[in-house]
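>>> Provided below for reference: sequence and predicted model.
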Amino acid sequence: MADPSRNFGEAAARYTAFRPDYPQEIFDFLLAHVTSGRLFAVDLGAGSGQATRNLAGLFSNVTAIEPDGRLVEEARLPANVKIELKAAETAEFAEASLDAVISATAFHWMNQALVCKNAACWLKTGGAFFPFAPDAFQVAGDASDYFTDEFDKWRPYRDRRLVDCYDYEAALKESGVFASVLPYRQTLRHQLPSAAAAGLISTFSFARDYARDHGGEDYFQSVKDTLTRFGETVTFIVPIIGALGVKA
């Protein structure tokens, strides 16, 4: 099976159309622990820019690090964002030059120990590294059993990093490079029209890999048709997990 972390760009338009924006509370948590200033910030694994746009409204200068140019083309980023097409592990910034580094739904795909070490080097005293991501979702209401059955089909296609590398708090603590590590957790409810719910599912790497072997776009059309029969909207219950490391 192909490495899904290399294939996100093929779904770039889907990410832009269907991935919801991150809530402001996430960035409020970041700002509450950044005491170095709001001059320079970096988004590692920026993808189609959902979190980058938030960051650009809070910091004067933002750099989006993303290896797949197809995703960046869909991002529509503000003028104060600089784009660098490279992997997070190869990014380079001057020591003690950044106020914040984030990674939104991407840290589990990275060499976590190396990224932690690099981020701690780049940060100013009082700066923070904050990776966060949605955890396994649930679906409320009549569609719940249907999603449980579909997830059982997707499960063999889930990359092990989606299981083994999701303890962000442990990764930051084990790195030993931050003065303190604070856990973050929030639960969101997204109520989406049936078509948008089916579109969101089509952005999941494991669902796309399953679809490649089971009808391609016809599979996602069947998901959309089934969800429509359940009603006009689908409610996703999504835990957001994360951890924030502070530079002493």
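Looks like it arrived, so ask away.
>>> CA only for contacts and neighbour counts going forward, please
Will do.
>>> can you show me the helices along this protein?
12-18, 24-33, 50-56, 69-73, 112-122, 144-154, 161-164, 168-175, 194-201, 205-213, 217-230 (DSSP state H).
>>> now the first one: buried residues?
Okay, so that is helix 12-18. Going by neighbour count (16 or more other Cα atoms under 10 Å), the buried part of helix 12-18 is 12-16, 18.
>>> how far does it sit from its chain's centre?
With Cα atoms, centre = their mean, to the nearest Å as the basis, helix 12-18 stands 13 Å off its chain's centre.
>>> ok, Gly245 to Ala143 distance?
38 Å (Cα to Cα, to the nearest Å).
>>> again but with Arg185, I slipped
Distance from Arg185 to Ala143, by Cα to Cα: 25 Å.
>>> same question for Ala17.
Separation of Ala17 from Ala143 (Cα to Cα) stands at 22 Å.
>>> and if you look at Ala64?
37 Å.
>>> isn't Phe107 right up against Pro134?
No - Phe107 is beyond contact range of Pro134, at 11.5 Å (criterion: Cα atoms under 8 Å).
>>> which of those two has more neighbours?
Neighbour comparison, Phe107 and Pro134: the larger count goes to Phe107, with 25 against 18 (by other Cα atoms under 10 Å).
>>> which ones are touching the more buried one?
Taking Cα atoms under 8 Å, 6 or more residues apart in numbering as the contact definition, Phe107 lies against 44-45, 131-132, 168.
>>> scan those residues and report the most crowded one.
Leu44 (29 neighbours).
>>> show me what contacts it?
The neighbours of Leu44, taking Cα under 8 Å, 6+ apart as the test, are 64-66, 88, 101-104, 106-107.
>>> who wins for neighbours among these?
Among those, Ala64 has the most neighbours (other Cα under 10 Å), with 30 neighbours.
>>> from Ser97, how far off is it?
For Ala64, the distance to Ser97 equals 15 Å [Cα to Cα].
>>> might you report the residue contacts of Asp43?
Shown in contact with Asp43 (Cα under 8 Å, 6+ apart): 51-52, 55, 62-65, 101-104.
>>> do Ser97 as well
40, 122-124.
>>> filter those residues down to the ones in strands?
40, 123-124 (DSSP state E).
>>> and of these, the nearest to Glu232?
Phe40 (42.9 Å; Cα to Cα).
>>> ok, that closest one to Arg160 distance?
Phe40 is 33 Å from Arg160, where distance means Cα to Cα.
>>> structure two is appended below for comparative analysis:
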Amino acid sequence: MKDLFSEGSQRYKQARPAYSTQIVKEILKHVPKRNFAWDCGAGSGQFTQLLAPYFEHVVATDISEAQLQQAPYFENVSYQLQAAEQTTIPDQSIDLVTVAQAIHWFDFDAFYKEVTRVLQPQGVLAIIGYGLIQVQDAAINALVQQLYAETLKDYWDSERRYIDELYQTIPFPFHEQAVPELRLEYQWTGQQLLSYLKTWSGLKHYQEHNRNDPLQPISAALQTAAEYLDVTFPVLLRVGIREK
């Protein structure tokens, strides 16, 4: 698993979009037992905090200590520095495994082997993510899409393609359940949009090799844009049940 987000972990926590309770409720429809959950690749706990009210105990793991240090405290949550592919979680002890915006960085075979080991029979795996941002302001949106697809084209890690493909091309060796189409919807200021774009790993790679600021065209356009921008993200959600 790659660690691209330890540096700037506080910015990541502040700038990344928050997940909706609607996502959690859709997942929980498939989870009858709610004793133990494992949030894998938890980062700064963006998804962990939504699980905490529904389970007796949540284990949240990540390979970035800097990210975990940004996570919120809950009495029933244990944050642990562990890789997704090999943990100290006991066999068949987990009712739900979640991975939010992280599975594309994992070694799929090793991770799924670990998930199968720790899940109880009929336990559930939920893969969560969000696709490319869309801005309602057409001019700003065109610049964001150009930044993503043209300016940063050669600077994205190869694993990013799984998000472009809406997580439909990742291996998924579990009994898949039907889920509805969901979106994340926000009203952001221009500064919030820029802060989010600065968390892109492709942007970080670009800045390592170039001196110019690729966000400058967007920054300039925001000077005359509305104070608040309507932005949306398509939710990527796959839910599967471990067979007995």
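Yep, that arrived. No experiment lies behind these values; they were computed from the predicted model shown.
>>> about what we covered before: export the contacts of Ser97 of structure 1 to JSON lines and tack on neighbour count and distance to Ser180 of structure 1?
Shown next, in JSON lines, are the contacts of Ser97 of structure 1 (neighbours: other Cα atoms under 10 Å; distance: Cα to Cα, whole Å):
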{"residue": "Phe40", "neighbour count": "22", "distance to Ser180 of structure 1": "21"}
{"residue": "Trp122", "neighbour count": "24", "distance to Ser180 of structure 1": "16"}
{"residue": "Leu123", "neighbour count": "26", "distance to Ser180 of structure 1": "14"}
{"residue": "Lys124", "neighbour count": "23", "distance to Ser180 of structure 1": "14"}
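>>> neighbour count: Arg185 and Ala143 of structure 1, which is higher?
When Arg185 of structure 1 and Ala143 are compared for neighbours, Ala143 comes out ahead with 18 against 15, by other Cα under 10 Å.
>>> please pull up the equivalent of that one in structure 2.
Using TM-score structural alignment as the criterion, Ala143 of structure 1 maps onto Ile140 of structure 2.
>>> hmm, that match is touching Ile218, no?
Yes - using Cα under 8 Å, Ile140 of structure 2 is in contact with Ile218, at 6.6 Å.
>>> in structure 2, which residue is most central in space?
Centroid check for structure 2 by Cα atoms, centre = their mean gives Gln101 as the closest residue, at 2.1 Å.
>>> now do the same contact list for Ser60 of structure 1.
With contacts defined as Cα under 8 Å, 6+ apart, Ser60 of structure 1 is in contact with 38-40, 80.
>>> most neighbours among the residues you listed, which one?
Counting by other Cα under 10 Å, top hit in the contacts of Ser60 of structure 1: Phe40 with 22 neighbours.
>>> pretty sure it contacts Asp99?
Yes - using Cα under 8 Å, Phe40 of structure 1 is in contact with Asp99, at 5.5 Å.
>>> pull out the buried positions in stretch 106-121 of structure 1.
Within stretch 106-121 of structure 1, the residues scored as buried using 16+ other Cα under 10 Å are 106-110, 112-113, 115-116, 118-121.
>>> which bit of structure 2 covers it?
Counting by TM-score structural alignment, stretch 106-121 of structure 1 lines up with residues 102-117 of structure 2.
>>> now the matching stretch, how far from the centre of its chain.
Between the centre of stretch 102-117 of structure 2 and the centre of its chain there are 15 Å (Cα atoms, centre = their mean).
>>> same check, this time on stretch 219-236 of structure 1
24 Å.
>>> list the buried residues of that stretch.
By 16+ other Cα under 10 Å, the buried positions in stretch 219-236 of structure 1 come out as 219-221, 223-224, 227-228, 233-236.
>>> same deal with stretch 26-36 of structure 1?
Buried-residue list, stretch 26-36 of structure 1, by 16+ other Cα under 10 Å: 26-27, 30-31, 33-36.
>>> which residues are contacting that stretch?
In this structure, residues lying in contact with stretch 26-36 of structure 1 by Cα under 8 Å, 6+ apart are 54-55, 99-100, 124-128, 130, 244, 246.
>>> report the two of the residues you listed separated the most.
Asn54 and Thr125 (22.7 Å).
>>> just give me the match in structure 2 for Ala12 of structure 1.
That one, Ala12 of structure 1, aligns with Ser9 by TM-score structural alignment.
>>> leaving out sequence neighbours, find the closest residue to that match.
In this structure, Ser9 of structure 2 finds its nearest non-sequential neighbour in Gln67, 5.3 Å apart by Cα to Cα, 6 or more residues apart in numbering.
>>> excluding sequence neighbours, find me the nearest residue to Ala75 of structure 1.
Per Cα to Cα, 6+ apart, closest to Ala75 of structure 1 is Ser48, 4.4 Å.
>>> need the contact list for the one you found.
For Ser48 of structure 1, the contact set (Cα under 8 Å, 6+ apart) comprises 12, 15-16, 71-75.
>>> roughly how far apart are the equivalent of Tyr19 of structure 2 over in structure 1 and Ala104 of structure 1?
Here Tyr19 of structure 2 is matched to Tyr22 in structure 1, going by TM-score structural alignment. Distance of Tyr22 of structure 1 to Ala104 of structure 1, computed by Cα to Cα: 9 Å.
>>> list residues touching both of the two?
Common contact partners of Tyr22 of structure 1 and Ala104 (Cα under 8 Å, 6+ apart): Ala51.
>>> isn't Arg183 of structure 2 right up against Val235?
Yes - with contact defined as Cα under 8 Å, Arg183 of structure 2 reaches Val235; the gap is 5.1 Å.
>>> which of the two has more neighbours?
Comparing Arg183 of structure 2 with Val235 by other Cα under 10 Å, the one with more neighbours is Val235, at 20 against 17.
>>> close enough to count as contact, that one and Val179?
No - the pair Val235 of structure 2 and Val179 fails to qualify as a contact (Cα under 8 Å) at a distance of 10.9 Å.
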